[in-house]
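K.L.:
Predicted model and sequence below, questions to follow.
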Amino acid sequence: MEGRVAARATSGRAAGRQLKTLPRALKDHPEVDRLRRFAEWLDRHSAACVAQVDAWMVSSLPVPTGLLARVWPDEAWQSALRDLAVVGDDPDEVGFLRGATDSGELRIVNLDGDTVRLSPRTVTLPHPVLLPDLDDIREFAAELGITQSVEQIHRAIWRRPENPENPGNPGNPGNPGNPDTKATEVRAFTGGKFRSRFALAARASSLGYRVSGGYATARVRDGGRTVEASVWIGEPYADDEVNTGALTWHNDDGRALPLREVGPVAWSEGMRMGAALYAGRVIEEGKDA
């Protein structure tokens, strides 16, 4: 709706058709103003529902089944939740959410294609890096024609290398290498040139990341603890050209985590942020992207 109010013709050949513009007599009418403000509120409400569900998913937090049942009749909540992959009491049983009843039951399409009803006390909307057989789940979702309002199963993921060998490969952003036992930063996304610090900060904000001081940051709850990933984006108010810096992770006390201590969700989301910022860099003519 985008906060807009539309009118339809009630007579003549155009009866029932939506008018391109509001008649002048209606533009400043109090009822139109109230409708416009209501439409804007609906848009904000829809965006807030998507943001909340995204937060549940990124953090893989348990969500009470009763809560999902209570909000399901709301079209905005239903749009944000519908077709998300959910996990109940059995962590190996993944299904796509299709409905919720007043009694607290969830209607799920499982990976066998069967519609089942579940009533666990809580469910999780798992981050895709935690989903087993993710490629199979994506293939099955494509067969069902599933689309998600909250990016989940098709979210770009990165898995932390297991063998501690080297802290990263700056020449290949797609291959950060294997973190050694002491390394605390990934340099795969350093050196991304931007015309100004403002342009880089604006890109970070537009992607949903917080800009604080000289960093773009993303807070993630991973394995019961909160971790903040951060990328250096330059001193505030600097007008000169800037380059993206290293990617690091910190705990709640501000301690830089050795890469080997970064959990799978925090690693994936940090790498996702670094890659997204780096992708907006200035590409000089004649050089590969």
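P.N.:
Good, I have the coordinates. Residues are numbered from 1 along each chain as shown.

K.L.:
alpha carbons only for contacts and neighbour counts from here, please
P.N.:
OK.

K.L.:
Helices of the stretch 51-200 of the chain, start to end?
P.N.:
Listed from the start of the chain, the stretch 51-200 of the chain has helices (DSSP state H, counting those that start in this stretch) covering 65-71, 75-81, 134-144, 197-206.

K.L.:
and these as a markdown table, adding mean neighbour count and distance to Leu22?
P.N.:
A markdown table is the format used below for the helices of the stretch 51-200 of the chain (neighbours: other Cα atoms under 10 Å; distance: least, Cα to Cα, whole Å):
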| stretch | mean neighbour count | distance to Leu22 |
| --- | --- | --- |
| helix 65-71 | 18 | 34 |
| helix 75-81 | 20 | 26 |
| helix 134-144 | 13 | 41 |
| helix 197-206 | 19 | 32 |
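
K.L.:
Next up, a structure to set beside the first:
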Amino acid sequence: MGWVSTGDGYEVALVEGRVAARATTGRSAGRQLKSLPRALKGHPEVDRLRRFAEWLERHDAACVAQVDAWMVSSLPVPTGLLARVWPDTAWQSALRDLVVVGDDPDDVGFLRGATDAGELQLVNLDGETVRIAPRTVTLPHPVLLPDLDDLRDFAAELGMVQRVEQIHRGTWRKPEDLRARSTEVRDFAGGSFRSRFALAARASSLGYRVSGGYATTRVRDGVRTVEAAVWIGEPYWDGGVETGALNWQDQDGRALPLVEVGPVAWSEGMRMAAALYAGRVIEEGKNA
């Protein structure tokens, strides 16, 4: 964005998300000032740029949230849509370097660009740049990526950084020796918190929904939506609490046997339970 004249010896512009000013006259003409002059604090152009900066920030966050939702659900995304939004720097920042899979399972690579013709440019594990143009692609949840370790190593070699946590997202694989009738996991139960409010606040800060006595997250796992839930204590209880068991429910509210929980729902539920448990009070001293 270029500099806009305020008509009183100054120009203003957005620089790295903040309103900046520079003088148009005198010895400092053309030089960016360290702070906004007092005369510009209430100027309409400054106010307009601030509102625009706030919109850009909300737009950026919305792009990241949408791409994260595509990745967690592993839903097919139209290739043409990705190519259309790529010129937008906010979308591009959220999408760049995510692992993309085309129609052929071997069409796997890190997304590095998109063309006007609707092609996606990927860097594969051989270090080659390839172009694919299937009708849809997926941005798979990492638990579904068979070459996850290789992808992590390759990304580290190239210094890739993903804004949407994908290949470095914490994953949990479902054990194969689960009991047929078991409906809960207690690996992260028993984490002590000084108050139910503190535990609920931690859940909310991590992006999880607090409903009744539970912290929950909804995950599309294959063809159905599953809700993972961790008990965090009765609402309005003002004493200490402990994290409870983790369980999963289908859309009808039926508790799912663990053997019926899909790989993505299992991983995301365990990720939530582990993140809540990590904030527990840890006793120090001889009796810890």
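P.N.:
That came through, no problem. None of these values were measured; they are calculated from a predicted model.

K.L.:
returning to that earlier point: and Pro120 of structure 1, which of the helices of the stretch 51-200 of structure 1 is closest to it?
P.N.:
helix 65-71 (6.7 Å; Cα to Cα).

K.L.:
Mind reading off the mean deviation between the closest one and structure 2?
P.N.:
Averaged over the aligned pairs, helix 65-71 of structure 1 sits 0.4 Å from structure 2 after superposition, using mean Cα distance after the TM-score superposition for structure 1.

K.L.:
Give the aligned range of that helix in structure 2.
P.N.:
Mapped onto structure 2 using TM-score structural alignment, helix 65-71 of structure 1 spans residues 79-85.

K.L.:
quick one: contacts of that stretch?
P.N.:
91-92, 114-116, 118-120, 133-137 (Cα atoms under 8 Å, 6 or more residues apart in numbering).

K.L.:
which of those residues are buried?
P.N.:
Trp91, Gln92, Ala114, Thr115, Gly118, Glu119, Leu120, Ala133, Pro134, Thr136, Val137 (16 or more other Cα atoms under 10 Å).

K.L.:
follow-up on the earlier one: possible to save the helices of the stretch 51-200 of structure 1 as a markdown table with distance to Ala238 of structure 1?
P.N.:
Listed next are the helices of the stretch 51-200 of structure 1 as a markdown table, based on distance: least, Cα to Cα, whole Å:
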| stretch | distance to Ala238 of structure 1 |
| --- | --- |
| helix 65-71 | 45 |
| helix 75-81 | 39 |
| helix 134-144 | 43 |
| helix 197-206 | 6 |
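
K.L.:
and Leu145 of structure 2, how many neighbours?
P.N.:
One way to gauge burial is a neighbour count; for Leu145 of structure 2, by other Cα atoms under 10 Å, it gives 15.

K.L.:
Need the counterpart of it in structure 1.
P.N.:
Taking TM-score structural alignment, the alignment pairs Leu145 of structure 2 with Leu131 from structure 1.

K.L.:
And its match, how far from Val94 of structure 1?
P.N.:
For Leu131 of structure 1, the distance to Val94 of structure 1 under the criterion Cα to Cα, to the nearest Å works out to 8 Å.

K.L.:
Quick one: the strands in the stretch 51-200 of structure 1, in order.
P.N.:
62-64, 85-87, 94-100, 106-110, 115-118, 122-124, 185-186, 193-194 (DSSP state E, counting those that start in this stretch).

K.L.:
now the angle from the fourth one to strand 94-100?
P.N.:
Yep, that's strand 106-110 of structure 1 we're talking about. Orientation of strand 106-110 of structure 1 against strand 94-100 (axes from the mean of the first three to the mean of the last three Cα atoms, to 10 degrees) gives an angle of 150 degrees.

K.L.:
Report the mean deviation for strand 106-110 of structure 1 after fitting onto structure 2.
P.N.:
Once fitted to structure 2, strand 106-110 of structure 1 is off its aligned match by 0.7 Å on average (mean Cα distance after the TM-score superposition for structure 1).

K.L.:
so where is that strand in structure 2?
P.N.:
Aligned by TM-score structural alignment, strand 106-110 of structure 1 corresponds to residues 120-124 of structure 2.
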